[in-house]
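Visitor: Curious how this folds, go ahead:
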Amino acid sequence: MDEEQTVSVSKELNNDMFSSVLGDLINFIKNSHDTTVDEIPTAALLTGINMPDHGAQFRALSKQIKQTVSSHVACLYSQDCQNIKYLMENMIYQFINEEEFPSDDYAMAEHFSSGNAMSLCNSNKNEVKQILNGFTHEDCENVRQIMSFRKLVESESYANRIKLLTDDAYFKKILEQEISKINKYIKRLHIFLKCLFIMVEDLPKAPLGKQIRELYSIATSENITKTTEYKECFQLLGFQSKEELCLKLSKIVNYMSKLINDNVKQNKMKDVVDELSRYLDKMNNFDLDEIEEAVNEIENEDNVITGQMDRKQLKEKLLEMTKNQSKPMNKYEKLRKNVIQFLSETFEHYLIEPSSFYFHEIFFFNNISIQNYIIGTHRSAIHNALNDPQYYLQCNCCEIPNGAAITRCMPDICVAYKLHLECGKLINLYDWLQAFLSIVDPVDIDDDTKRTVDPELQARFTQAVAELEYLGFIKSSKRKADHVTRLTWGG
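Guide: As a prediction, the model looks like this:
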């Protein structure tokens, strides 16, 4: 058998082996939820150390899962799992941005578990209408529980208030109108946030952030145009050179022009593009070094020097005139001021906060309690695990009658942890060791008799103390070498 045949046979064997492994994994995933389980079904794939490209193997596996099991697949690498928060963000990002996903809206399950009202979180006008046609009286009542509905009721006349509260048909009509307003707002929000990002992304110290998601986070929680960072950005834009400003305006015009070509209904956007194009043409049609010759005439009497003045009075008057008399602006400076003012007014009009709309809660989720699920309370979980290991280990030997009890069958770190809870700020290591030994290896000896410590038990105690120090419960004491300092208090 020559070399080419050997390579060919080797590849064929590898393909057959991989296909077999892949098939077994797919079958495991398909059948993993046939029975009720209390833990996440997990399979370990040993790829070996000689695989030239593990990434290709996992991409093939991911593709196969999407085709045969579910399109909801996220591939997480070790660098994506530095902590729970980062892991969750990366996983959710992959779910939301998966190209093969259907066009339905994806959001936190808790948001959509609030009732059928959240099913209106849809950008398709016809689908919203169909959903409303299927709404029952209970569904309408569910929507009426939304906080912003109260503002809507208070803004209406007395007769309309009664209809909003009792007439479901009238309520659905108003609700459809408000949903349409929010959908238009969201589309324009994305467009003008992108335009704002083009203007501010390269400013010194990036007051509004270097990523568009940072602008989106601010804009959906408050009126971004009223923030200190926004005002700082526009102050910095007032010092932009002609080349820098023209480049940014060109990017905005090109970006918005493409959107207008794709959607003929964007009349208001067309007005913005036309105005920016006029400013851009003016900037390109004059010399930056051309200075205005005419200076504003002095009309204020305070700027006129009259009467007799001594040297001190004359000096003060001249200083006052210098402060009050502004420097003449050249054509570019005037034009720059006008275009920045136009942009600011445009952003102020379109980048209002979502909470200004009725029923905004359907589209924007701002429930801080969701952090309890994404960002776990690590210290509480660690305390529960160390104080009552049976809760996680589910073993009968570690079961305790109360929270203060300690048994010898507990893991060493749990014994050491529960003993340290009984100590003060400074913990004597020798006393801690003796207490540890009295539990894990109780021996009847007199109080005056010095016990010989088994090296194995001492090593176990040392390891437990080191683990507690790593977890942040204790640290070495600078005051006493044979003591450690306790760092946490309470459960």
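
Visitor: only C-alpha atoms for contact and neighbour calcs from this point on.
Guide: Fine.

Visitor: Now do the buried residues in stretch 238-258.
Guide: Judged by neighbour count using 16 or more other CA atoms under 10 Å, the buried positions of stretch 238-258 are Leu245, Cys246, Lys248, Leu249, Ile252, Val253, Met256, Ser257.

Visitor: closest to Lys337 among those?
Guide: Nearest to Lys337 among those, counting by CA to CA, is Leu245 at 11.3 Å.

Visitor: what about the longest helix in the chain?
Guide: helix 168-200 (DSSP state H).

Visitor: Run through the neighbouring helices and strands of that one.
Guide: Here helix 168-200 is seen to pack against helix 125-133, helix 137-144, helix 158-166, helix 212-219, helix 228-237, helix 242-262, helix 331-350 when contacts are counted using 3 or more CA pairs under 8 Å, 6 or more residues apart in numbering; DSSP states H and E.

Visitor: compare with the first, here's sequence two:
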Amino acid sequence: MESTVSVSKGVFLFPNGYKKQKQSKKVPKTLFEKLFTKELWYITFKRNWNFINSEIQDLNNRTYSELLNDIVHYILSVYQANEAITQDSIIPSATLLTGVNQPDHVLQFRALIEKIRNEVTPHIAMVNSQDASTLKHLVENAVWQLIHGHETVDATEDDEILCSPSKKLRKSLCTMKALKKWYNTISSSSSPKKKRHGIIKRTLVIIIPDFESFNSNVLQDFVMIISSYVPTLPIVLIFGVATSVSALHKSFPYHVSSKLLIKVFHSHSSPAYMNQVLEDIFLTPRSPLHLSGKAFELLTDVFLFYDFSVTGLLQSIKYCMMDHYYGDNMKSLCCERDKIEEVLVDLTTQDLENIRQLPSFRPFVEAQHYETQIKLFEDDSFFKEILYREMNKLHDYLNSFYICVRLLALFVKDLPKNLLGKTMREIFAKCANDCVASTQDFADCMQLLEFQSQVKLVETIKSALKVINSALKIVSPVKPLRSTPTKNNMENINLSYDLGDNFVKTVRVHMVMFLKQIENANTEATISTTSMGNEIDVDVTPDNRYKLKEKLLQATRVDKIQSEFEMIRSRLVSYLEEMFSKGLQPPGQQPFYEILFFSDVASVKKQIVGAPRGALHTALSNPVHYLQCSCCHLPTSESMTDSLPDVCLAYKLHRECGKHINLYDWLQAFAAVLKPEEDDELRHQDPKIQARFTRAVSELQFLGFIKASKRKTDHVMRLTW
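Guide: Next comes the predicted model:
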């Protein structure tokens, strides 16, 4: 029977090769963006965070580029350089030491996959431990991703024809035999376009990102299976190891590890990468938002004592940034220097009034003339002019402050005891909290600088000049505000522009001068000895022994005259003390510093530093705190009502018991609260109450408050408090 002949009536569809074009889906805006997309503070926040995000992406590319290039080069050359690999069934394997910062591994392996896909092969499989509990699941996931790896890349028409049969392969049929058959198919029938260019991407890459989380027996069997297919399938394994290479050797016995050709690649440590992120992005005058000393210490402590996650640190900074900008248009002045004038034009009278209520505005007003004080409160145009100049002055201060922090870190990083810290972030935290130039640690560091050698001082000053020269390229001059006219009584404003561009240039001149003087200084010192031996009266009677001792000490006195280098070094230390005392004034002493600095630590600490135990206790003992419903409102914290959630009611009742809790008594108390009007012997027999009680007890056991007791079958043991 022909294909168009049928007993019943029907419609016959013939495909004509037409392919529906993929329509790009527009990402819908979130509710937050719909509400605040036109707000001035949200526009500034969005622009600033996009700038920070782009800086982070550039830093990631620079940081991981060398590591990723080495791995890609190893994958490309491993089968070409070692022909004996296929004969001996040895699997090329790259071991990437990632460190313990687990949240950062996702971005790292995502960048690695993208790099391999663009330069080596589209056939990549990344199998996590939760997807490979057994050997069967591990093989199925790896083979399925290798066969369908082309789907993640924009394939040509020839590729679609070649790979179309693989789309019909079910996951349960994904075996090593199916992989071998598929690989032979694509190898023998490569597209003419690829043959013309001579590029055939055939390597198969399997990535295991969390090696320590895998079952060692499953991985051993997997490696042995792959080793038998290496002569026909060019497979490369990539292990992500969080601890050390010894974990790989401990998991694999000799007969398994001998099948692996291991090449170790080291990633950057988490603290070093965090220091790089902070120093290159946030501890610079280019950063749109600046952190106060306490906020900075909070974020770094969370990183060092909790998770070692740079991703978590960046998300915490983003949360602080959102809290800083949210609902406050005056924080729109926390922007780039060239955007200040545009923002000032859009500020309303209420926004200017909010700026006048800042705590740092009061000492600024009190230092002005009484006529100027009246103008600052009554004339908005005049206040905008002053605000524009003060914001530029604040940016000048930030430029000088961060340069001085970097210079101080250069001069004190190699001093013994590390009184001010080893890294720039430690020194910044101390400088932002207090005037560091007036502390005893700073004085001790300056005293230790007077003992440094000539060679070391020359190297430090050269490094300082590099920092200063790079900073002078980004310093922008202060321009007059064009949107408002300059008032006649501007000369009554007490403004000082000692910091900024002129301050940095002055420091550079002094550093160049000291560098030349120290390089050409003479290190030889002259010594003059005063001899008084002729005047000593040798009388050893008991009465004159004290006088004899004094004369002997005077006779051996040596007067040392400082060398030329020591004199120049003393002048350098004196200049550094003067420069740092001027440039390292804490931000809290600057007018309007609240606009650029985030200092509300208390409001974000409970969100950044989780307290699960306290939150869990609050949710179970007082559910209205989170549910915000009237039915759960309690007159006192110890009272109970039948409207409470079952788990909350069971939690309150279990707190009244001792170490061992009788389940029957607990059920009776639970039923008494739910149905107080019924008979005591009947209400706990209700199957609905029993089911609700059983579920509440199971939830408490899941949360870790109770556990089953082995001593008594009808008792549970209390675990907390």
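
Visitor: Just send the helices and strands packed on helix 168-200 of structure 1 back as TSV, with distance to Glu292 of structure 1 too.
Guide: Formatted as TSV, these follow (distance: least, CA to CA, whole Å):
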stretch	distance to Glu292 of structure 1
helix 125-133	54
helix 137-144	61
helix 158-166	59
helix 212-219	38
helix 228-237	22
helix 242-262	17
helix 331-350	7
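
Visitor: Give me the range in structure 2 that stretch 216-227 of structure 1 lines up against.
Guide: On the basis of TM-score structural alignment, stretch 216-227 of structure 1 is assigned to residues 428-439 in structure 2.

Visitor: Buried residues in that stretch, which are they?
Guide: By 16+ other CA under 10 Å, the buried positions in stretch 428-439 of structure 2 come out as Phe428, Ala429, Lys430, Cys431, Ala432, Asn433, Asp434, Cys435, Val436, Ala437.

Visitor: For my notes, please list the residues you listed in CSV and give distance to Thr311 of structure 2 for each entry.
Guide: CSV is the format used below for those (distance: CA to CA, whole Å):
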residue, distance to Thr311 of structure 2
Phe428, 21
Ala429, 21
Lys430, 25
Cys431, 26
Ala432, 24
Asn433, 26
Asp434, 29
Cys435, 31
Val436, 31
Ala437, 34
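
Visitor: which two in the residues you listed are spaced the farthest apart?
Guide: Maximum distance among the buried residues of stretch 428-439 of structure 2 (CA to CA): 13.5 Å, for Ala429 and Ala437.

Visitor: From the centre of structure 1, give me the residue that's furthest out.
Guide: Farthest-out residue of structure 1 from its mean C-alpha position, per CA atoms, centre = their mean: Gln308, at 68.5 Å.

Visitor: still on that earlier bit, compare the helices and strands packed on helix 168-200 of structure 1 and give me the one nearest Gln177 of structure 1.
Guide: Taking CA to CA, helix 125-133 is the member of those nearest to Gln177 of structure 1, at 10.1 Å.

Visitor: Which strands or helices does that closest one pack on?
Guide: Secondary-structure packing of helix 125-133 of structure 1 (3+ CA pairs under 8 Å, 6+ apart): helix 168-200.

Visitor: mind listing the strands for the stretch 101-250 of structure 2?
Guide: Counting by DSSP state E, counting those that start in this stretch, one finds strands in the stretch 101-250 of structure 2 at the ranges 124-126, 204-208, 235-241.

Visitor: export the ones you listed to JSON lines and tack on distance to Ala521 of structure 2?
Guide: Formatted as JSON lines, the strands of the stretch 101-250 of structure 2 follow (distance: least, CA to CA, whole Å):
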{"stretch": "strand 124-126", "distance to Ala521 of structure 2": "62"}
{"stretch": "strand 204-208", "distance to Ala521 of structure 2": "60"}
{"stretch": "strand 235-241", "distance to Ala521 of structure 2": "53"}
